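J.: no FASTA, just this:
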């Protein structure tokens, strides 16, 4: 498998988690298709390594490898197909490594409420946001980090609520539904969590077309989850993708 095939294999994993992205692909400027797919797939791999692996040794090993790879990417010697596809981008990739590892040391995260949880994740999200702005030749908006955090949390739903870290669910919701414990999460808990996440998604436009598309898609994903519906692309996603790309 050559580098191009490997990149597409990783992109397929990302698109399987976010089927809405197939709509966005139709509107991506041709010159940015490769970097957009590589960046989105890289974010998905970092999220998976940092937040979805239960066993500490495996989690530390994978995130440690990625931290080194981010440093190698900025140093001009990437090894992975995704980072190789971003090798020509002048971005502070290495700056993502330390905040990522700092967050990983605290997994599973136990935050008192949603505000505290966002604060714990914000240094990592801000580092990612700065890189994303460089990838898409834009300036990061202050709200882009919150958009990223909300995306990371929504990516854990619905199955993450039954995982080892309860999908990073804040303690105030765990206390409200104390009977949840090791049982299946009640519908009311998921509804309340989705309401808090929807409120946390920035209302203002993002700093680049890619993040703006994700922000719009995220709001639709939350509403779909609240209605117990799957993430199926629809006309609304076409509108969101067109508006996001056109506005930037």
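T.: Perfect, I can see it now. All values derive from a computational prediction rather than experimental measurement.

J.: could you use CA atoms for every contact and neighbour count after this?
T.: Noted.

J.: in the longest helix along the chain, which residues are buried?
T.: Counting residues, the longest helix found in the chain (DSSP state H) is helix 114-135. For helix 114-135, burial by neighbour count (16 or more other C-alpha atoms under 10 Å) applies to 114, 117-118, 120-135.

J.: with stretch 157-170 instead?
T.: Within stretch 157-170, the residues scored as buried using 16+ other C-alpha under 10 Å are 157, 160, 161, 162, 165, 166, 167, 168, 169, 170.

J.: can you get me the start-to-end distance on it?
T.: This stretch, stretch 157-170, spans 14 Å end to end (C-alpha to C-alpha, to the nearest Å).

J.: could you dump the buried residues of stretch 157-170 to JSON lines with distance to residue 204?
T.: JSON lines is the format used below for those (distance: C-alpha to C-alpha, whole Å):
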{"residue": "157", "distance to residue 204": "24"}
{"residue": "160", "distance to residue 204": "28"}
{"residue": "161", "distance to residue 204": "29"}
{"residue": "162", "distance to residue 204": "32"}
{"residue": "165", "distance to residue 204": "30"}
{"residue": "166", "distance to residue 204": "29"}
{"residue": "167", "distance to residue 204": "26"}
{"residue": "168", "distance to residue 204": "25"}
{"residue": "169", "distance to residue 204": "25"}
{"residue": "170", "distance to residue 204": "25"}
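
J.: okay, now the one to match up with it:
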């Protein structure tokens, strides 16, 4: 019998957890390349954290009826309060809850994310609506990735790109629609690029934002980058 037969089995994967991670990977297949520029000890945390943000933003912005998403966000507020007390129900908590981070603050910011579903008046309104939630995200990332405090505007920009990718024209501010009519989605992408904030952030955030910006440059916020473009983009983003 080979030595391999006596080797202990690796840790069992949680299928429920994997389903949420896979849902995020499906939207961001570039991660298969991009994760190389994130420290190995941060990769599992980073993808679980990204998947949690996707769950929250999908609930806030998705669907034609806001009520199911509002109910899901209310559930998440309770769940995140539980994480701060050492409790968890959601599979993403398997990876995230054990880390000392201000989960209660994130939960307290969820109502502002819920309210951001309303179409913004203009770019300033779009950024302002996400400010409380983005500030909570910055605090979480400082704890998870041992990073200094980042400018919340960096997170806001990434969230706005994600919303454009997920909901398309529904995310475009009224001022852009009034100015452009047809073609407003591309115009909003260009405006986001022109006013993209710069500053320090955690390594995962720099990688995610680099991918988000490059998708906007290529003209489709929801279209993944080819592997070679993802490699070059994330290498530059990771360097800051």
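T.: Looks like it came in fine. The model shown is predicted, which means the values in this text are computed figures rather than measured ones.

J.: quick one: TM-score?
T.: Scored against TM-score structural alignment, normalised by the length of the second structure, the superposed chains reach a TM-score of 0.85; 229 aligned residues with a C-alpha RMSD of 2.3 Å.

J.: picking that back up, packing partners for the longest helix of the first structure?
T.: In this structure, helix 114-135 of the first structure packs against helix 33-51, helix 97-105, helix 144-155, with contacts taken as 3 or more C-alpha pairs under 8 Å, 6 or more residues apart in numbering; DSSP states H and E.

J.: cutoff 10 Å now
T.: Here helix 114-135 of the first structure touches helix 33-51, helix 97-105, helix 144-155, helix 171-176, helix 187-200, helix 209-226, going by 3 or more C-alpha pairs under 10 Å, 6 or more residues apart in numbering; DSSP states H and E.

J.: who does the second one touch, helix- and strand-wise?
T.: Taking 3+ C-alpha pairs under 10 Å, 6+ apart as the contact definition, the neighbouring helices and strands of helix 97-105 of the first structure are helix 33-51, helix 56-75, helix 114-135.

J.: ok, for the residue nearest the centre of the first structure, nearest residue in space, not its chain neighbours?
T.: Taking C-alpha atoms, centre = their mean, the centroid of the first structure lies closest to residue 152, which sits 4.1 Å from it. Excluding the flanking residues, the one nearest residue 152 of the first structure by C-alpha to C-alpha, 6 or more residues apart in numbering is residue 47, at 6.9 Å.

J.: OK, contacts around the one you found?
T.: Residue 47 of the first structure is in contact with 41, 53, 63, 100, 151, 152, 153, 155, 156, counting by C-alpha atoms under 10 Å, 6 or more residues apart in numbering.

J.: please apply the same query to residue 52 of the second structure.
T.: Neighbours of residue 52 of the second structure in contact, by C-alpha under 10 Å, 6+ apart: 20, 21, 24, 46, 58, 76, 90, 92, 93, 96.

J.: and the gap between the third one and residue 47 of the second structure?
T.: Residue 24 of the second structure sits at a distance of 8 Å from residue 47 of the second structure (criterion: C-alpha to C-alpha).

J.: give me the common contacts of those two.
T.: With C-alpha under 10 Å, 6+ apart, residue 24 of the second structure and residue 47 have common neighbours 31, 53.

J.: still on that earlier bit, how near is the residue nearest to the centre of the first structure to residue 214 of the first structure?
T.: 11 Å.

J.: check residue 198 of the first structure too.
T.: Applying C-alpha to C-alpha, the value for residue 198 of the first structure to residue 214 of the first structure is 13 Å.

J.: between these two, what contacts are shared?
T.: 220, 221.

J.: higher neighbour count, those two?
T.: Neighbour count, other C-alpha atoms under 10 Å: between residue 198 of the first structure and residue 214, residue 214 has more, with 23 against 19.

J.: which position in the second structure aligns with that one?
T.: Aligned by TM-score structural alignment, residue 214 of the first structure pairs with residue 208 of the second structure.

J.: mind listing what that match touches?
T.: Counted by C-alpha under 10 Å, 6+ apart, residue 208 of the second structure has contacts 28, 30, 31, 34, 35, 50, 155, 158, 233, 234, 237, 238.

J.: which of those residues tops the neighbour count?
T.: Counting neighbours by other C-alpha under 10 Å, the top entry in the contacts of residue 208 of the second structure is residue 234, with 27 neighbours.

J.: so that one touches residue 32, yeah?
T.: No: using C-alpha atoms under 10 Å, residue 234 of the second structure is not in contact with residue 32, being 11.2 Å away.

J.: in space, what's closest to residue 90 of the first structure - neighbours in sequence excluded?
T.: residue 134 (6.7 Å).
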